[in-house]
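Student: give me the fold of what follows.
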Amino acid sequence: MRGANQSSVSEFLLLGLSRQPQQPQLLFMLFLSMYLATVLGNLLILLAISMDSRLHTPMYFFLSNLSFVDICFSSTTVPKMLANHILGTETISFSGCLTQMYFVFMFVDMDNFLLTVMAYDRFVAVCHPLHYLTKMTPQLCALLVSGSWVIANLDVLLHTLLMARLSFCADNAIPHFFCDATPLLKLSCSDIYLNEMMILIEAGLIMIAPFVCILVSYILITCAVWRVPSTKGRWKAFSTCGSHLAVVFLFYGTIIFLYFNPLFSHSAETDIAAAVMFTVVTPMLNPFIYSLRNKDIRGALGKVVAMKFFLLNNEMG
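Tutor: Model prediction:
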């Protein structure tokens, strides 16, 4: 069977949720609540930015794209896991597994690129404030986002095609709550050397290069901030960047832990915990960390809520 193009496995079993023996119903409600909070929070951010013309700026344009990506990111994994729990099944087809993996990694790449673009936006705003609007033009912003989508899709397509060529001969139980690359490679009875090398080299470049750009941006931002004579001005600049930095380290820390160490060092429990952090927790925190501490977003959300109550009162009246 080694080297065959067709897999003898037609479906996989996702064991991630069922492997947690303590109070599965409580775990189900926890994931459902986190998913609903992710969708609702990010939808409110999208609605607030679209309805308030004052927020039609490059920073909020990137934030709205990040909110959209985070909704899609969580929606590729959590609903399937919850549906399997309700229906009492654990199965996912071979093609469905590859499709889920494709979208998971595409949205990981998009989060990666958008965090980098947002760091560059903060660099221009802090280091070149007088030229901010001339540098961050709508055309450049659209180009940065569309280019990110193209690169993300090309990157993930390569990994999906490499995974599709592998054979899975007997064991089809994935100790995870979604089709991740690491547990899939462990199940393959084909030679996975090329897949591992491509993850470490090509995917490494996709992740490391943006991370280096973020570090350089913040080094330059720090140098510029320390030249500000006002302590209040320094604090304001650092506070606007602190939330972004927190999510950057949370996101990259879990990615590095999951994908940039030898395959044999992985355990199912630690992989699931790290995956929950970047597929569920981080997207849920996005509205709170990036937006709800921002007075412009809070004001826009207040207008949205007030408008909804006004329309509801008119309908009832």
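
Student: make it CA atoms for all contacts and neighbour counts henceforth
Tutor: Noted.

Student: what about the residue lying closest to D271 once chain neighbours are set aside, neighbour count?
Tutor: Closest residue to D271 apart from its sequence neighbours, by CA to CA, 6 or more residues apart in numbering: L258 at 6.3 Å. Using other CA atoms under 10 Å, L258 has 22 neighbouring residues.

Student: just V150 next, same as before
Tutor: V150: 12 surrounding residues under other CA under 10 Å.

Student: next: I86.
Tutor: 11.

Student: do S267 as well
Tutor: Other residues near S267 come to 12 when the count uses other CA under 10 Å.

Student: tell me the spacing between it and T182.
Tutor: According to CA to CA, to the nearest Å, S267 stands 10 Å off from T182.

Student: same thing with V225?
Tutor: From V225 across to T182, the span is 42 Å (CA to CA).

Student: the residue nearest to L98 when sequence neighbours are not counted and D180, how far apart?
Tutor: What sits nearest to L98 in space, not counting adjacent residues and going by CA to CA, 6+ apart, is T160, at 6.6 Å. T160 sits at a distance of 11 Å from D180 (criterion: CA to CA).

Student: second chain to compare with the first, below:
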Amino acid sequence: MEFFNPTINKNITFVRPPYFIIAGFSGIANIRHYYVFLFVVYIASVIGNSLVMAVILLDHNLRTPKYIAVFNLAFVDLFGNTALVPKLLDVFLFNRPYIHYNDCMAYLFFCYTFLSIQSFNLAALAYDRLMAIRYPLHYQVKVTNRFMLCLIGVFWVFVILAVLISVGLITRLSFCQSVVINSYFCDHGQIYRLACNDNFPSYVVSCLYPILIFWLPLAFILFSYLYITVTLAKVATVREGLKAFKTCIGHLLLVSIYFIPLLIVFTLMEKIHPNARIINLSMTSVFPSMLNPIIYVLQTQEIKDSVKRLLQITRKSKIAVGNKAVKM
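Tutor: The predicted model follows:
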């Protein structure tokens, strides 16, 4: 981490504690019921997102730009919740709030990476819908599988670099007083405020990060749907417009589930009790990952048709195996 520690060769020692204490849910009454709820949400998220990924991998008809982005969203949801929830339950449910310094940095990196990539993935899906409605005849030329893979790859690289910078700046901070993190995971904002040396670079990153990771993708998504609405109003009849807009309902639900709770929490940050803020943010971190596959399975005809085809193929295979066994 010498790149992030320019003063390391000037005989300046950074005080790194052996551990941090995660104390986000301390003092909340009946909180164990909430842990059970988080566990159920996590299991549902694992099953649902694994199912969506398996269906897209097995059905060649779903090898399209849209479903490349859907697959990435399911991947991010699955591993994002896996990075966050098991450790969260280990810390609070089994009363093990101590986390080693290096483990905390790794926890911060993986949680922030997976949670952040969701917003860019939703922006990629918005771009896909925009191109499909704006250029219906040239959509397959303008938005190819290679283009979508490259777009998602760029998003991954950008997010990983942004999170690495955040973690790297944390490593140049000294912690000579409190090591208690008032959050449900190794939260960047809560950690850098504990530092007893200059934390201004981390403060700047904490201000820029939400703008780059959340507000810019949200602005693009809103612009995309404004443009879609204007386009449909100009070139389509009401019936055709509703039919075209119906293909966006699933994505709009995902955007609402992901962004609206964040907007409420950040807008009312000062008016919300710290315990309520922590619970709301934790639900915002895990709940969309459970709902995303449910929404896509129920709202997307292609996935429902794909599931039916795969079930029919499985049933036929079992019948064929059974017939062979009978003949033998």
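
Student: post the TM-score for the overlay when you can.
Tutor: Once superposed, chain against chain, the TM-score is 0.87 (TM-score structural alignment, normalised by the length of the first structure); 312 aligned residues with a CA RMSD of 2.7 Å.

Student: re earlier: and T160 and D180 of the first structure? Which one has more around it.
Tutor: Neighbour tally, T160 of the first structure and D180, criterion other CA under 10 Å: the higher count belongs to D180, 21 against 18.

Student: to which residue of the second structure is the more buried one aligned?
Tutor: Aligning on TM-score structural alignment places D180 of the first structure opposite D187 in the second structure.

Student: with L200 of the first structure instead?
Tutor: Per TM-score structural alignment, L200 of the first structure is aligned with C207.

Student: the helix or strand containing that match against the first structure, how far on average?
Tutor: In this structure, C207 of the second structure sits in helix 200-210 according to DSSP states H and E. Once the two models are superposed, helix 200-210 of the second structure sits on average 2.4 Å from its counterpart in the first structure (mean CA distance after the TM-score superposition for the first structure).

Student: so A224 of the first structure sits right up against C127, yeah?
Tutor: Yes: at 6.0 Å, A224 of the first structure counts as touching C127 under the criterion of CA atoms under 8 Å.

Student: just tell me the aligned range of stretch 113-123 of the first structure in the second structure.
Tutor: Counting by TM-score structural alignment, stretch 113-123 of the first structure lines up with residues 120-130 of the second structure.

Student: chain center to that stretch, what's the gap?
Tutor: Put simply, stretch 120-130 of the second structure sits 14 Å off its chain's centre (CA atoms, centre = their mean, to the nearest Å).

Student: which residue ranges of the stretch 51-200 of the first structure form strands?
Tutor: 91-93, 173-174 (DSSP state E, counting those that start in this stretch).

Student: surely L84 of the second structure is in contact with C111?
Tutor: Yes: L84 of the second structure lies in contact with C111 (CA under 8 Å); the separation is 6.0 Å.

Student: joint contacts of T160 and D180 of the first structure?
Tutor: M101 (CA atoms under 8 Å, 6 or more residues apart in numbering).

Student: any idea how far F71 of the second structure is from A325 of the second structure?
Tutor: Separation of F71 of the second structure from A325 of the second structure (CA to CA): 37 Å.

Student: which one's more surrounded, these two?
Tutor: More neighbours surround F71 than the other of F71 of the second structure and A325, with 24 against 9 (other CA under 10 Å).

Student: once you drop chain neighbours, what's closest to the residue mapped onto the more buried one from the first structure?
Tutor: Using TM-score structural alignment as the criterion, F71 of the second structure maps onto S64 of the first structure. The shortest distance from S64 of the first structure to any non-neighbouring residue, by CA to CA, 6+ apart, is to L46 (5.4 Å).

Student: mind listing what that neighbour touches?
Tutor: L46 of the first structure makes contacts with 64, 67-68, as judged by CA under 8 Å, 6+ apart.

Student: any idea how far the residue mapped onto L285 of the first structure from the second structure is from L254 of the second structure?
Tutor: Taking TM-score structural alignment, L285 of the first structure has L291 as its aligned residue in the second structure. L291 of the second structure sits 8 Å away from L254 of the second structure, going by CA to CA.

Student: which stretches of the stretch 51-200 of the first structure form helices?
Tutor: In the stretch 51-200 of the first structure, the helices defined using DSSP state H, counting those that start in this stretch lie at 58-75, 78-87, 94-127, 132-135, 138-164, 181-187, 193-226.

Student: closest to L27 of the first structure out of those?
Tutor: Nearest to L27 of the first structure, of all the helices of the stretch 51-200 of the first structure, is helix 78-87, at 10.1 Å by CA to CA.

Student: which residues are in contact with the closest one?
Tutor: Outside helix 78-87 of the first structure, the residues that touch it by CA under 8 Å, 6+ apart are 17, 28, 31-32, 35, 90-91, 177-178, 280.

Student: returning to what we had before: nearest to A119 of the first structure, out of the strands of the stretch 51-200 of the first structure?
Tutor: Across the strands of the stretch 51-200 of the first structure, the minimum distance to A119 of the first structure, taken as CA to CA, is reached by strand 173-174, at 36.2 Å.

Student: ok, S7 of the first structure touching S167?
Tutor: Yes: in this structure, S7 of the first structure is within contact of S167 by CA under 8 Å, at 4.6 Å.
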